[in-house]
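Student: okay, here's the prediction I keep looking at, along with the sequence it came from:
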Amino acid sequence: MWIVRLVTKRLALGVVTLTALAAIVFFISTLVPGDPARVAVGENATPDQIAAARERLGLDKPVVMQFVMYLGRMVRGDLGVSISTHSPVSSGLAAALPTTFELVLLAILLMVVVALPTATIAALRQGHHVDTGLRTSAVFAAGIPTFWLALLAQFILAGKLQILPISGAVSRQYVVQHHTGFMLVDSTISGGLAAGWDAFQHLLMPASVLAVLFGAQLFRALRTEIIRVLSREHIAVARAKGVPRRILVLNHVLPNAVGPAITILGVQFGMMVGSAVLVESIFALPGLGSYLTNAVSSADINALLGAVLVTGVVVVLASLLVDVLQALRDPRVRAAQNGGRR
């Protein structure tokens, strides 16, 4: 079956990609200043304690052998123990990932809510001042550096207007018990709707930053596709028959234009997980970004590799989902997977 062949090929490519990614990060991490053994035992450790830690962590072996040992553990699903926290890397990542997923999913929701109507308006008003203004805004938004936009949002929304919290996941007045790992869910369970709303407000600004950065590409893709659909013959016939524009857009144009947008969202999901690293650090969110930042600052090789690999897995799976969706909507892709047979 074509879908089995497609998934098998993409997963095989994903394994190669992740192995190469692990190798690059591992060997670069060995060049970073800092002694993981000293981090593991503390600054006041004796030379004998540091030497024992190096032997226990396998740091006394050649770098290539260390990497081979790490790959063996990774195949078994063992990401190792964090050198700085002395807890399993998998546990730390499991606690951090839900926050990142909440951030990215809310950002995607904001992107769709804003990009879909604005792209439709721009396409329907092609060549007019409204279209020009929206396209110019999209180009400007796409070129803003992440760090600058995040600081600007904090300065305006939290500092000047004081309508959103400047950072953090939830206000200190709420004690949140972690049931699912998702802050919006856990805060609502622990403190009711008031705590849930507070957590949502904390998440809204960083999600908006991500939405602005990636929404421009979605806007441009939707606008282009809507214009392409509007130029089709059956749309012209429907217009000639007097079909109201609202019905024409909702029933005929948008259903045919959102396909490529779904593909773009799939690609952007993986990219947004990577970009969330910086955003989470700026807004002090306890997600994958904070975990990765702490790993780098403490020379925690196991945590660093685990965070990078998990990010890579998310990107690979998002790419796989995009390929499957593309094949489902495009018969030519399915034919290619079937060796040219339709």
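Tutor: All right, it came through fine. Numbering: from 1, shown residues only.
Student: C-alpha from now on. contacts and neighbour counts both.
Tutor: Will do.
Student: check the gap between the residue most central in space within the chain and residue 106 for me.
Tutor: Nearest to the geometric centre of the chain sits residue 273, at 1.8 Å (Cα atoms, centre = their mean). Noted for residue 273: a distance of 12 Å to residue 106, by Cα to Cα, to the nearest Å.
Student: and residue 245, by the same measure?
Tutor: Distance from residue 245 to residue 106, by Cα to Cα: 31 Å.
Student: and the two? which has more neighbours close in?
Tutor: The neighbour count for residue 245 versus residue 106, taken as other Cα atoms under 10 Å, is higher for residue 106 (20 against 13).
Student: isn't that one right up against residue 209?
Tutor: No - Residue 106 is beyond contact range of residue 209, at 10.9 Å (criterion: Cα atoms under 8 Å).
Student: if we can go back for a sec, tell me the contacts of the residue nearest to the centre of the chain?
Tutor: 100-101, 104, 311, 314 (Cα atoms under 8 Å, 6 or more residues apart in numbering).
Student: longest helix of the protein?
Tutor: For the chain, the longest helix by residue count, based on DSSP state H, is helix 183-230.
Student: neighbouring contacts of whichever helix or strand comes after that one?
Tutor: Sequence-wise, the next helix or strand downstream of helix 183-230 (DSSP states H and E) is helix 233-240. Helix 233-240 has contacts (Cα under 8 Å, 6+ apart) with 229-230, 245, 248, 252-253.
Student: of these, just the buried ones, ChimeraX syntax please.
Tutor: To isolate the buried members of those in ChimeraX, using 16 or more other Cα atoms under 10 Å:
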select :229,230,248,252,253
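Student: most widely separated two among the contacts of helix 233-240?
Tutor: 229 and 245 (13.6 Å; Cα to Cα).
Student: intersection of neighbour lists for those two?
Tutor: By Cα under 8 Å, 6+ apart, no residue touches both residue 229 and residue 245.
Student: count the neighbours of residue 39 for me.
Tutor: 18.
Student: could you look up the SS state of residue 181?
Tutor: What DSSP: H, G, I helix; E, B strand; the rest coil gives for residue 181 is coil.
Student: now residue 144
Tutor: Three-state assignment for residue 144 (three-state DSSP): coil.
Student: could you find the closest non-adjacent residue to it?
Tutor: Spatial nearest neighbour of residue 144, excluding adjacent residues (Cα to Cα, 6 or more residues apart in numbering): residue 213 at 7.2 Å.
Student: pasting the second one now:
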Amino acid sequence: MKTLASKWMPGLAFLARRLGMTALTLLGLVTLVFAMVKAIPGDEAQVAAGPEASPAQVEAVRQRMGLDAPIIVQYGRFVGRVLQGELGTSISTLQPVRDDVLNVFPATLELVVVTLVLSLLLAVPAAVAAATWRDSAFDRACRVSAVAAGGMPTFWLALLAQYVLASRWGLLPISGQQSLDFTVPVRTQMPMVDALLAGNIAAFADATRHIVLPALSLAAFFGAQFFRTLRASLIAILESDFIVPVRAKGASFTRIMLRHALPNSIGPTVTLVGVLLGMMIGSSVLVESVFGRQGVGAYLTNAVEQKDTYAVLGAVLFVGTAVCISNVLVDLLLLAVDPRIRAAQLQGSKR
């Protein structure tokens, strides 16, 4: 029993430490966003009551919403409700914020997943080829392209792609999530998934065409980051000492790359995925606004315009929670697949 407990204790200590850091991060996020929303000019009670409401009606709404209490009391009440899983009621939709966010987040999640897949599909083959033919014309072209793509704002790339590929050349839809010609039962709020569940291949193809431009606009930036990290890791592994005996045994370069170099260099890229996932979700909010997609971006934009405090806080907190959970999952994945990271982290937990 003692041996079993000592075996699991370092892992449990690491998990407890990561969950504690996640809780502090979310608390800081709630505090920061709450303060920012309160600093926005305007009266929440007036917005909730409507432009034609009388002063008495506005005051009644203020009292009903608890806006007449001191700021610290409002903050404490909000944190208490969040701990109970209650994010408040949106003053613009009159629906629970939790339900609103759960309704729009799947569309954003679909865009993020497609972006991540496209980023890796662009980055991994290019990084492998660039590391294989290091300092060649192909390698230099890839590095220049990565620097250029990594230095451009995603919303500018989105506008450029929208103008050139959609408006001028007409290759892809200019905006939206799906054409009005297709009616698909909504089950998951993800157009591509709903089309597949309905068995409507034409609707799936149409939803895919609508998501290509937004996903490519994001993938150009994030794929550049993945390419640079993976290329550097591959070159370091190929030049390391443990590759020498593998080459001495007569292994082909393809076998060395696929069986030894790539598996041992994927760790930093996986870590980068976890680090950039939050930025990917944040960037998708801007790209959704450019392409008129009904995700968290449209919801947040409307909430900020309406000074919908609970909607803004709830949406940001929901997204922040998703990002923090994904980061924890990435850390656990790295512990499972990389013995070097596992040894370093677990030894640190023992101290």
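Tutor: Nice, thanks for sending it over. Source: prediction; values computed, not measured.
Student: for the residue nearest to residue 144 of structure 1, what is the corresponding residue in structure 2?
Tutor: With TM-score structural alignment as the criterion, residue 213 of structure 1 lines up with residue 221 in structure 2.
Student: now residue 8 of structure 1
Tutor: Residue 8 of structure 1 maps onto residue 16 in structure 2, by TM-score structural alignment.
Student: what's the neighbour count on residue 127 of structure 1?
Tutor: 10.
Student: look up how far residue 104 of structure 2 lies from the alignment partner in structure 2 of it.
Tutor: Alignment note (TM-score structural alignment): residue 127 of structure 1 maps to residue 135 of structure 2. According to Cα to Cα, residue 135 of structure 2 and residue 104 of structure 2 sit 45 Å apart.
Student: what range in structure 1 matches stretch 183-190 of structure 2?
Tutor: Against structure 1, stretch 183-190 of structure 2 falls on residues 175-182 (TM-score structural alignment).
Student: ok, stretch 277-297 of structure 2 next?
Tutor: So stretch 277-297 of structure 2 sits over residues 269-289 in structure 1, by TM-score structural alignment.
Student: then stretch 82-93 of structure 2?
Tutor: With TM-score structural alignment as the criterion, stretch 82-93 of structure 2 aligns to 74-85.
Student: and the end-to-end length of that stretch?
Tutor: 19 Å.
Student: figure out how far that stretch is from the centre of its chain.
Tutor: 22 Å (Cα atoms, centre = their mean, to the nearest Å).
Student: helices along the stretch 51-200 of structure 1, start to end?
Tutor: Along the stretch 51-200 of structure 1, the stretches classed as helices by DSSP state H, counting those that start in this stretch are 63-75, 89-124, 129-142, 146-153, 183-230.
Student: which stretch among those comes nearest residue 263 of structure 1?
Tutor: Nearest to residue 263 of structure 1, of the helices of the stretch 51-200 of structure 1 and by Cα to Cα, is helix 183-230 at 10.0 Å.
Student: what about that closest one, how far off from structure 2?
Tutor: Superposed on structure 2, helix 183-230 of structure 1 shows a mean distance of 1.3 Å to its aligned residues (mean Cα distance after the TM-score superposition for structure 1).
Student: that helix packs against which elements?
Tutor: helix 89-124, helix 129-142, helix 146-153, helix 254-283 (3 or more Cα pairs under 8 Å, 6 or more residues apart in numbering; DSSP states H and E).
Student: quick one: contacts for the closest residue in space to residue 217 of structure 2 that isn't next to it in sequence?
Tutor: Leaving out its chain neighbours, the residue that sits closest to residue 217 of structure 2 by Cα to Cα, 6+ apart is residue 158, at 5.1 Å. Residue 158 of structure 2 makes contacts with 213-214, 217-218, 287, 290-291, as judged by Cα under 8 Å, 6+ apart.
Student: now the residues you listed in TSV, with distance to residue 335 of structure 2 and neighbour count?
Tutor: Below are these laid out as TSV (distance: Cα to Cα, whole Å; neighbours: other Cα atoms under 10 Å):
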residue	distance to residue 335 of structure 2	neighbour count
213	35	25
214	33	31
217	32	25
218	28	28
287	33	25
290	38	20
291	38	20
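Student: what's the spacing between residue 74 of structure 2 and residue 186 of structure 2?
Tutor: With Cα to Cα as the criterion, residue 74 of structure 2 and residue 186 of structure 2 are 37 Å apart.
Student: comparing these two, which residue is more hemmed in?
Tutor: residue 74 (16 against 13).
Student: surely the more buried one and residue 67 touch.
Tutor: Yes - assessed by Cα under 8 Å, residue 74 of structure 2 is found in contact with residue 67 at 7.0 Å.
Student: structure 1: which residue goes with residue 68 of structure 2?
Tutor: Per TM-score structural alignment, residue 68 of structure 2 is aligned with residue 60.
Student: trace residue 316 of structure 1 over to structure 2, please.
Tutor: Match for residue 316 of structure 1 (TM-score structural alignment): residue 324.
Student: ok, its match - contacts?
Tutor: Contacts of residue 324 of structure 2 by Cα under 8 Å, 6+ apart are residue 22.
Student: what helix or strand is it on?
Tutor: Going by DSSP H and E, residue 324 of structure 2 is in helix 309-337.
Student: so how far is that helix from its chain's centroid?
Tutor: For helix 309-337 of structure 2, the distance to the chain centre is 9 Å (Cα atoms, centre = their mean).
Student: what angle separates the following helix or strand past it from helix 262-291?
Tutor: On the C-terminal side of helix 309-337 of structure 2, the nearest following helix or strand under DSSP H and E is helix 339-350. Counting by axes from the mean of the first three to the mean of the last three Cα atoms, to 10 degrees, helix 339-350 of structure 2 lies at 80 degrees to helix 262-291.
Student: so for stretch 110-124 of structure 2, what gets flagged as buried?
Tutor: 110-112, 114-116, 118-120, 122-124.
Student: and the match of stretch 82-93 of structure 2, which residues are buried?
Tutor: 79-84.
Student: just give me the closest of these to residue 325 of structure 1.
Tutor: Nearest member of the buried residues of stretch 74-85 of structure 1 to residue 325 of structure 1, counting by Cα to Cα, is residue 79, at 31.1 Å.
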